[in-house]
Structure formats: structure tokens, C-alpha cells
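> Pasting the sequence and the predicted model now:
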Amino acid sequence: MNGEWLHFAKKIKKMYGKDFVPLHEPTFDNSEIRYVTDCIETGWVSSVGKYVDQFERDLAEYTGVKRAVAVVNGTAALQIALKIAGVQTNDEVFMPALTFIATANAATYLGAIPHFVDVSTETLGLDPIKLDKHIQTIGVMKDNQLVNKSTGRIIRAVVPMHTFGHPVDLDPLLDVCQRYNIILVEDAAESLGSYYKGKHTGGFGRTAALSFNGNKIITTGGGGAILTNDDALADYAKHITTTAKVPHSWEFNHDEIGYNYRMPNINAALGCAQLQKLNGFLASKRTLTQKYENLLMNNKAAKLFVENHNSKSNYWLQTLLLESGTNRDTVLQILNNNGVMARPIWTPLNELEIYKNCPRSTLTTMNELKNSVINVPSNPM
């Protein structure tokens, strides 16, 4: 078995033509240099400049939403997406237990409480059917609001996270939201370029968040964006992410506590160049998926996780599901020791000391997946 994984590592290095293959690294060329140089030469490098406006327009057009508001990172984007959607202090927010910690942190920053629910083997994301059953057990409707019978708190929102670019099954989730008056806020940090039934992720909820961290499918170095189809919410997002400063030629008047979260122009310039290449990156990643399917054809210990029948994934991170009896840490050690960067899925949030006391559903599928999911190099080729 160990020899099979050593052979797998060698094939990946041969595929990429490198002695060390990182998990995911950015791809740049002269267009990024040209745009960033323009920022430097004109002096417009901070949070005011033409590239911020252009990046927001281009993002909105690409994702099919009315508005995009660029900010400093994906966590900030999700925090503001939750805030403008109506999440308040002491509200509970449904989210998958198997997600990056930013999903929970964004809610916590607002004084809300994460409420962890199980995931689906079909999408690796939040399972709407299990969520519905969980609500029937723990919830009660009072004054048209869903209340947790155990804590007495309002359950205000649900945050599906499109894991590694694979969209959550959104139609049944939207049905749950409608029946229980729950706000849908999408954590689309990993799913730029992914579609559910022909519609881009991030356009289904009241708001959504994207991430452009250095390891994402496109990068602005560090950055994120809030998506919404509500102009008033977009205007509010832009206002509070620029310290809630009231527009004036010289006065400094701030009408509420705001955040210094606006994306700098120099980062947006990088994003404009990257977004122009996104379709090429997506095509390359689908080619890479086929290459991994070929590499794993005779591997009895793992299979490649592929998009659901109703979705089109951006395949941001290539994902392997290890078969029962395969030791995850042994596989990770062999790959990393032999020049192929690989990582496990995140530690379940309910198992972290800081979130262990949060409410949760039964997490059967999560417990099955947590030690069997790994990511392997996913750089566009």
C-alpha cells in the first residue's frame, strides 16, 4: 500500500514537471505586472482608485449578481454579509461543522453563536435534508421566527459553504429557509466559477462572500467580496466597510461604528488581471481533474471526489476520498515527504476548544468524512 502512494507521488511530480509540487499557488504574467505598475506610477494604491470600481463591476457581471463590494479578505466579507443580512448579537447561525474556521469566526465577530450541522457525502457541504430533520427536533416557530427550544435564541441564518468549489444542494436548502424564515448567506469563498443548476454560486442568498486569498482560484494577494442582488444592502456594505464615513469634501463625520475593510486599489488591480484569466483557469482545472481520474484508475485505496449531477464545480482543490482501512496520516506523510504537498480536511469546528460548547446536530456523516478526505496539488496546468 505504501508503495502505491509513493508511486502516486512520483506520477504527480512527473505530471507537473517539478521536484516539489505545492497544493495551490497563484499564476501571474505580464497583465498583473502592467496593472499593478499602473497603480504604483499613478500613486493610487490605497482604497480609492479605478481598479476597485472595475473589479467590483467585473465580479458582479461574472457572477450574475447586481452588486459586488470588495473588501480586505474573505472573513471580513462574510462578517459584513451576515451583518447586512440581519444577523444580530445572540442569534444562532446554522453552518456546517466541516468548514474552514472563518465561517464560524465571521458569525462570532458579530456576537452570534455558530450552530453546527451535518454535511452531505454528495457535496461535502451542508446537508439540507438533515438540517430540516434537526430543526424539527430542536426548533419552534414564535412570531414567525425560528427559535432553539433549548437555548431560547433566535436561529437567524444559515451559511452553506461550497466546499472546495462543489456547490451545496441549494434548492432543498432554499425550501428550508422559506418554511422556517431563515436568512440564507452563502459562504462562496471557494466557489468562484462554480454553478448550481446553471446559476453561479453566491447569487442564491440574501448575501454571499467570496475570498481571493493567495491560494484561491484567483487572487488579489489578500481580499474578498460581498455579493448581493439588493442595491440598498450593497450601499450599506460599502458604507460600513469604509469606516461609516458620511461623504463630504473635507469633514470627518461617521454615523455608526464602521470597519476599515475596503480593498486597496493595488490589490484590486491584481484581481482585475486575474479575473480576465478565470475561464482559462477553470478549463485547466477540468483537464487536471481528468488527469487525476486517470492516475487513480487502478488505486484501490482512494477515489477522486467529482461534481454532483446538478452542479458545475470550479475544482478549486482536487479532493480524494480514502477508502475504509486506509490510514490518512500515513498517506499524507508519504506524499509530503516525497515532494507532493497534501493536506487533510479541516478539524471539525465542534472539536475545537473555542467552539466545543456550541449547539450542534448529530454529525454522523462529518465523523465518517473527517479522517478520509485529503487535498492534493491543484495548480492550473
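Thanks, I have the structure now. All of these numbers come straight from a predicted model, not from anything done at the bench. Residues are numbered from 1 along each chain as shown.
> switch to C-alpha atoms for all contacts and neighbour counts from now on
OK.
> Following element in sequence after the helix or strand in which residue 335 is found, please.
For residue 335, the host element (DSSP states H and E) is helix 328-337. Following helix 328-337 in sequence order, the next helix or strand is strand 343-344 (DSSP H and E).
> and after that following strand, which helix or strand comes next?
Remark: after strand 343-344, the chain's next helix or strand is helix 364-369, criterion DSSP H and E.
> let's bring in a second one:
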Amino acid sequence: MTIPSVIEFIRDTYQTDDVIPLHAPTFAGNEKKYVLDTLTSTYVSSIGQYVDAFEDKIARFTGAARAVATVNGTAALSTALYLAGVKPHDLVITQALTFVATCNALHHLGAEPVFIDISATSLGLCPRALDNWLTENAERVDEHCVHRKTRQVIRAAVPMHTFGHPVEIDELLAVCQKWRISLIEDAAESLGSFYKGVHTGTFGKYGALSFNGNKIITTGGGGMLLCQSATDGVRAKHITTTAKIPHPWAFSHDEPGFNHRMPNLNAALGYAQMEALTTFLQQKRTLALRYAAFFAGTTFQFIKEPVYARSNYWLNAVLCENKAAQEAFVAEMNHANVRVRPAWKLMHRLPMFSHALRDDLTHSIAIEERLVNLPSSASPLLS
């Protein structure tokens, strides 16, 4: 298979000679109507009907006990880590193949990342690699998991559902329970993805969604904290809204809080986008099936959803034969105005995280050298 044939296939799929983005938002429903509603009402900031309505709609779709809207996905994840008790000098386990926001969230709480390898199947944190590393490097002390050498508390583990593909979350949960580690899901990319029939982001104590402009639905910028219990949800709502004690006019706060509130204006956009989510998921599955059939039997390996899961196929991906093939593919596709990208640079290669503890990251390195994300926008042409 030649690169020009891939370009032709993607242009035929989207039926355009213009630039084809990696993932563009689609606005074809009530977005303008609901946003204009907020402008007319003047409630464009953190108070308004759409914030509550959007939270409720996400909670009902995912099955979470409570959903709390935040200003972005990083804020949702940072809040989750804070509520899980992450403190300065704690260790938080995650994967090296992730977007930098995962590590930024824990870093700004003063914690340090530990990078464990991914599964070659899910592209997310591998439960077997996690258990092996903990067995070799950690011990349980009272109700905590402690790193043997540094004596730092290993407070939490944060797997990411990479490109929308669910990790082996029940096995990860079992490992975390065994070692007394809180499990928090980075579900930024996996709205609409299910593991054995249960929505991602609802297995751990908390889950974090993102509604950035390139996600399956967008609020322009925004996130959502999914809580496993209603009690945790009440606490999350309080702490993300400056910990203000409710009162019709007086201002009083009972603890240091965060100003992580999502504006009503953004929530209105998200509420309209949720009305189209089922359609987006159907279109993206059609696109994934087209890619899978096109790349079958070629030198490119299309990344399919794990057998135990139903992925939202947020970003489709292929594996090239090697690093040189990856670089040539990315360069030629972008030169032809078909936007593709390699995977993120592994987190331990970034200067601020280069000294972090890690295992051998065998699969992470192999994926980094070969993976390319393909154009994955939902489109009526895929209906």
C-alpha cells in the first residue's frame, strides 16, 4: 500500500480537497440556540440552568453517581487527585504514553509520577506490569502502599483510556485494592466508551472527562469529574466552586477551594453536543470499520478496540513498520494537507519528568516509534 493511496482513501471518505483536520468539532443541532439562551438570560458565568442540566445529562449517560463540571479536563483530574488525598512528595502511578496534562495535574499538587508500561492491546496501563512493579518495589504499611527505597507513599494510580480504547480496568482495580492505592481514571478521551458494558470513568473512585475542542463532544474548553458516590460528588462540587457556603448574599468559605467552575455559556454548548453524542458515536464507528477494512492485509496495523470493550474510537490509529516508516508517513500525509500525528512523546523523555521512577516501558517505546493517529472527525457523510 502506498501513502498516496491512503491520502486518496481519506479524501474520498470526507469528500473534500481542502485541509482534512485530525479531529474537528461538529455543530449541527441546538448549539446556537442554547448558547443564545445564555446570552439572553445574561447568566453566562458559573451560575445558570445549563451547568446543572449538563452535569445531570453526563451523569445519566455514564452511570456516575454524580458529575461535576469543571473549566477543563486537567482541573477535573487535579480535583480528583486532591480529593483522593494526594499530597506533596507522594507517588502517583501512571503511564508514559499519555498527554502531558495527566502528569501536570499530579505535579501541581507536589506529587511525583511513576511510569509503568502499557498493554500492547489496550495502549493503556497494564495491570500485570503494575502488579509486578509493585511486588518488586513496594510494600504495604498499615493502610498505605510505600515505596521500599524512598519510603514515599504511593497514593494513587491513574490509567488513561488511550484514544478512547478502555484499559483492563477491572484488573487494574483489583491490583489497586490489593495494594491499597486509589484508582482514578483519566477518561479525557473516552466519553462513550464502555468496558464490559460499563462506562469508562466510573470504576475508580473518580474519573475525569475532557471537552476540549478536539474531543468527541466539546464545550470549547471544559471537563467533568465523575464521582462513584453521591457524597463524593457533593464534596467535589463544593471544593471546585471556591468552597463557598451557600447563602443568598453573604460570602463565606469554610476551607481553601478551587475556582474550577465551568461557565454556563460552555455548559450550554456541551448540553447541545450531548444531544448528538449517539450520532457521533455511530459515525465514528462507521469510520473505524472503513479504516479497518482498508488497512487489512497491508503493512499498516489498524488499532482495533479490545475484545472486552466498545470504544468510542476518538482517534483512529495505525502502527507503521518502524520509526522510519512512521516519520515518512507523517511527513507526506501532512504535506498533502491530511492531518495526522505521531503519538505523544513519552513522558519520561520530557525534562521535568526525566528522573521519575519507571519500569522498562517496552511496549510504550515500541508504540511511540510506530503509531500514527489518522483523521477521525465525525461527519454526516459517515451516517
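Received it, and whenever you're ready, just let me know what you need. Every value quoted in this text rests on a predicted model; they were computed, and no experiment measured them.
> returning to that earlier point: which part of structure 2 matches the helix holding residue 335 of structure 1?
Under TM-score structural alignment, helix 328-337 of structure 1 corresponds to residues 326-335 of structure 2.
> which helices and strands does the helix holding residue 335 of structure 1 pack with?
helix 2-16, strand 343-344, strand 373-376 (3 or more CA pairs under 8 Å, 6 or more residues apart in numbering; DSSP states H and E).
> ok, now with 7 Å
helix 2-16 (3 or more CA pairs under 7 Å, 6 or more residues apart in numbering; DSSP states H and E).
> Quick one: name whatever helix or strand follows the helix it packs on.
Next in sequence after helix 2-16 of structure 1, counting helices and strands by DSSP H and E, comes helix 30-42.
> Now do the buried residues in that following helix.
Neighbour counts over helix 30-42 of structure 1 (16 or more other CA atoms under 10 Å) mark 31-32, 35-36, 39 as buried.
> That one vs structure 2, average offset?
Superposed on structure 2, helix 30-42 of structure 1 shows a mean distance of 0.9 Å to its aligned residues (mean CA distance after the TM-score superposition for structure 1).
> so how far is residue 371 of structure 1 from the nearest residue in space to residue 302 of structure 1 that is not next to it in sequence?
The spatial neighbour of residue 302 of structure 1 that comes closest, neighbours along the chain excluded (CA to CA, 6 or more residues apart in numbering), is residue 322 at 4.3 Å. For residue 322 of structure 1, the distance to residue 371 of structure 1 equals 8 Å [CA to CA, to the nearest Å].
> what do you get for residue 41 of structure 1?
To residue 371 of structure 1, residue 41 of structure 1 is 50 Å away according to CA to CA.
> same thing with residue 320 of structure 1?
Distance, residue 320 of structure 1 to residue 371 of structure 1, by CA to CA: 11 Å.
> Check residue 328 of structure 1 too.
Going from residue 328 of structure 1 to residue 371 of structure 1 by CA to CA gives 6 Å.
> Then residue 199 of structure 1?
Using CA to CA, residue 199 of structure 1 is found at 32 Å from residue 371 of structure 1.
> Please compare these two by neighbour count and tell me which comes out ahead.
Neighbour comparison, residue 199 of structure 1 and residue 371: the larger count goes to residue 371, with 19 against 14 (by other CA atoms under 10 Å).
> pretty sure the more buried one is touching residue 327, no?
No: contact criterion CA atoms under 7 Å: residue 371 of structure 1 and residue 327 do not qualify, at 8.3 Å.
> now the angle from the helix holding residue 335 of structure 1 to helix 2-16?
40 degrees (axes from the mean of the first three to the mean of the last three CA atoms, to 10 degrees).
> so how much does helix 328-337 of structure 1 differ from structure 2 once superposed?
Mean for helix 328-337 of structure 1 is 0.6 Å (mean CA distance after the TM-score superposition for structure 1).
> Please point out which parts of that helix sit buried.
For helix 328-337 of structure 1, the neighbour count (16+ other CA under 10 Å) marks 328, 331-332, 334-336 as buried.
> and which of those is nearest to residue 287 of structure 1?
residue 335 (21.8 Å; CA to CA).
> Report whether residue 233 of structure 2 is found in a helix, as I expect.
Yes: using DSSP: H, G, I helix; E, B strand; the rest coil, the secondary structure at residue 233 of structure 2 is a helix.
> How about the contacts made by the aligned partner of it in structure 1?
Aligned by TM-score structural alignment, residue 233 of structure 2 pairs with residue 234 of structure 1. Taking CA atoms under 7 Å, 6 or more residues apart in numbering, we find residue 234 of structure 1 in contact with 67, 69, 228.
> quick one: which of those residues sit in strands?
Using DSSP state E, the subset of the contacts of residue 234 of structure 1 located in strands is 67, 69, 228.
> How about the last one: what's its closest non-neighbour residue?
Think residue 228 of structure 1. residue 207 (4.7 Å).
> Does that neighbour touch residue 230 like I think?
No: if you go by CA under 7 Å, residue 207 of structure 1 and residue 230 don't touch, sitting 8.4 Å apart.
> more crowded one of these two?
Counted by other CA under 10 Å, residue 207 of structure 1 and residue 230 do not tie: residue 207 has more neighbours, with 30 against 13.
> Spit out the contact partners of that one.
When contacts are counted by CA under 7 Å, 6+ apart, residue 207 of structure 1 touches 81, 85, 185-186, 226-228.
> likewise residue 100 of structure 1?
By CA under 7 Å, 6+ apart, the contact set of residue 100 of structure 1 is residue 346.
> Please pull up the equivalent of it in structure 2.
In structure 2, the residue paired with residue 100 of structure 1 is residue 99, using TM-score structural alignment.
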